[in-house]
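Undergrad: What follows is a predicted protein model with its sequence.
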Amino acid sequence: MTLEEKLGGWTGPSSATEQDKQDRTERMIREAIKAHVAFNGCDLSVYAKGSYANNTNVKADSDVDIAVQCGEAVYWDEATEGAHPPSGSYTGFWTPAKLRSELETALEAKFPGQVDSSGSTAFRIHSGSARVDADVVPCFDYRYYFSSGNYREGAKVFKKNGNSLVNYPKQQLENGRAKNTRTKQYYKKAVRIMKRVENVMVAKGVHREVPSFFVECLVYNCPDSVFLAPTWTKTVEGIILHVWKELEGDEPSVESERWLEVSECKYLFHSAQDWNRQDGRDFVKAAWNYLGYAS
């Protein structure tokens, strides 16, 4: 059985119908925010992020991720004390709790009875006949100041329990596009193939579910040359072998040897992540066996 047959056909970008549903979902979320009176005059940036924005999602993972980023308050960290220029504290009313509350009201008005606010971070909007599922994340402008005084821009997300995390969606988008260009447009298709492998293995009970973003990061950390193999069978083999070999053992103590997320702004493996190095090895080992590569 060929690789294509094992996966039930190739996984390309979303179909025209699926793309229409995704675009309609994003448009309706934008309309909901624009129509909410409390947001008038508020510095808000609404944008797609994740697999949908990066064109690396597959049909089984075709939901839309939307960030609603507030620029009224800028959160920051610094590499060394004093790297951030002196400034006063924000005294406005756009706190994380206020942003979350108003966003929930705006979404409920547009999608009555379809907004799930039980999650720790995102609002889940359930799909309809003309829409796909969507996760809407409230967040704030964020800057990380280096010792030089330069800074890196990102988004700070506050969970309901007060904990927070920082994402870099712009850098993820740019780096994914750059790698796709360097690999003659093969990188993103390879990501979709590996996500399809994960979906099929879960459906068949071969392996546990692996986060889509984690799969994308594993593929991103493979050398560009892997994606230029003469066949897709060889490309997938190269991805599996590279991940298996490079993730053996403990996390390197040398920073330059550690794997990064696609944004290249955060390490892929650290104590706060939902996965570890062994999870990556377990996934590719299961893929190797399922796809029938020779031992």
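TA: Arrived safely, thanks for sending.
Undergrad: Could you use CA atoms for every contact and neighbour count after this?
TA: OK.
Undergrad: in the stretch 1-150 of the chain, which spans are helices?
TA: 3-6, 16-35, 50-54, 96-110 (DSSP state H, counting those that start in this stretch).
Undergrad: Pipe those helices into JSON lines and attach distance to V284 and mean neighbour count per row.
TA: Converted to JSON lines, the helices of the stretch 1-150 of the chain look like this (distance: least, C-alpha to C-alpha, whole Å; neighbours: other C-alpha atoms under 10 Å):
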{"stretch": "helix 3-6", "distance to V284": "15", "mean neighbour count": "14"}
{"stretch": "helix 16-35", "distance to V284": "29", "mean neighbour count": "17"}
{"stretch": "helix 50-54", "distance to V284": "20", "mean neighbour count": "19"}
{"stretch": "helix 96-110", "distance to V284": "38", "mean neighbour count": "18"}
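Undergrad: Kindly reformat those helices as TSV containing distance to S148.
TA: Listed next are the helices of the stretch 1-150 of the chain as TSV, based on distance: least, C-alpha to C-alpha, whole Å:
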stretch	distance to S148
helix 3-6	50
helix 16-35	37
helix 50-54	30
helix 96-110	30
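Undergrad: Next up, a structure to set beside the first:
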Amino acid sequence: MVIPESQLQIWANPGSQAKFKDAHESIRKVLEIYNWPNGKPNYEIYLQGSYKNSTTVRSNSDVDIVVQLNSFYSQDLDNLSYNDKQLLLKFLSKSSYQWEQFRYDVIKALRNMSSFTVSEGNKCINVETPYLDADVVVCMQHRLYVNRSEARDHYHYRMRYYKKGPYNYYYIEGIKFRSTDGRWIINYPKYHDKNGTSKSQQTNGMFNSTIRIFKNIRSHLVDKNIIKIDEAPSYFIECLLYNVPNSEFESSHQKTVHNILSYLSSKDIKVFKCQNCQINLFGNSPDQWSVTNAKNFINKAINLWNNW
């Protein structure tokens, strides 16, 4: 017996969205009133993750928040010619207020709030607010430049994704920060969100509801000790499903789950990209998924589907 539509509908429903906006706003206000030592820097604060993407499930708790420094940024010029690189190197961010000092000030500002409990994790700052716990990523803007011919040939992509830099060079905006174990990490959360929103619209909302179903399948498998929770992180599951063609998402949850499991079991998933379309989903980096773990999750999900 396969998983009934009624159970899938329960799993498809979003978890509580209450209080995540309050948590976000409380952190924003703390940074707004902080006495910045050299004047308030140019930064922005925004949501990422399941609350931002409306893919929360009942087991979700922490809200993911990005605090991004824009007055200092890093550049990736590897896609450009030598002459183009030399031209853009003149525009390297020269601000004396850099990411390390910004991170120090953000932590200090958060610790000034008596109602917050603040601790440092490997990648983010863990903040217990009166509303929800928050994982705060403190980062600087990162610019991935593309060559002019690519930007010119991909007009619609340019309009949606590329930003115009000096001398009409185009770049994709990401974030960059260093973990406490010393690794520099680059990601593209704004494009993860844009691509997810677009795919949800193109599938009549079935993309987001299916993500919630698969996250709940993961939770069920973890609860039954069939897989370990760190074998199938929620972010990777979302990226995995993003690579499934829109045509596999149907109006019925049963048909959709069946289609997706059949598709994933028959494809070479090693070539899949993350939802931001910039980073490979699978690889040897600590920030990539193991093909072995992904296939194990898919196979266990198929067994659950066939033997409910």
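TA: Cool, the structure landed. These numbers come from a predicted model, not from an experiment.
Undergrad: about what we covered before: out of the helices of the stretch 1-150 of structure 1, which is closest to G176 of structure 1?
TA: Across these, G176 of structure 1 has its closest neighbour in helix 50-54 (7.1 Å, C-alpha to C-alpha).
Undergrad: what's the neighbour count on K85 of structure 2?
TA: Other residues near K85 of structure 2 come to 15 when the count uses other C-alpha atoms under 10 Å.
Undergrad: same check, this time on V66 of structure 2
TA: 21.
Undergrad: Report the contact partners of the counterpart of it in structure 1.
TA: Alignment of V66 of structure 2 against structure 1 is given by TM-score structural alignment, with A67 as its counterpart. Counting by C-alpha atoms under 8 Å, 6 or more residues apart in numbering, A67 of structure 1 touches S45, V46, Y47, A48, K49, V136, V137, P138, C139.
Undergrad: Leaving aside the residues adjacent along the chain, what's closest to A67 of structure 1?
TA: Closest residue in space to A67 of structure 1, ignoring its immediate chain neighbours: V137 at 4.8 Å, by C-alpha to C-alpha, 6 or more residues apart in numbering.
Undergrad: Quick check: that neighbour touching V68?
TA: Yes: if you go by C-alpha atoms under 8 Å, V137 of structure 1 and V68 touch, sitting 6.0 Å apart.
Undergrad: what residue of structure 2 takes the place of V262 of structure 1?
TA: Aligned by TM-score structural alignment, V262 of structure 1 pairs with Q275 of structure 2.
Undergrad: Pretty sure that match sits in a helix.
TA: No: Q275 of structure 2: not assigned to a helix; according to DSSP: H, G, I helix; E, B strand; the rest coil it is coil.
Undergrad: And for it, the neighbour number?
TA: Neighbourhood size, Q275 of structure 2 [other C-alpha under 10 Å]: 25.
Undergrad: Kindly report the same for G8 of structure 1.
TA: When neighbours are counted by other C-alpha under 10 Å, G8 of structure 1 registers 12.
Undergrad: could you measure it against N199 of structure 1, distance?
TA: Applying C-alpha to C-alpha, to the nearest Å, the value for G8 of structure 1 to N199 of structure 1 is 11 Å.
Undergrad: contacts for stretch 123-132 of structure 1?
TA: Stretch 123-132 of structure 1 is contacted from outside by 21-22, 24-25, 62-64, 104, 111, 114-117, 133-137, using C-alpha under 8 Å, 6+ apart.
Undergrad: With stretch 261-272 of structure 1 instead?
TA: The contact list for stretch 261-272 of structure 1 (C-alpha under 8 Å, 6+ apart) reads 168-176, 216-217, 220-221, 251, 258-260, 275-277.
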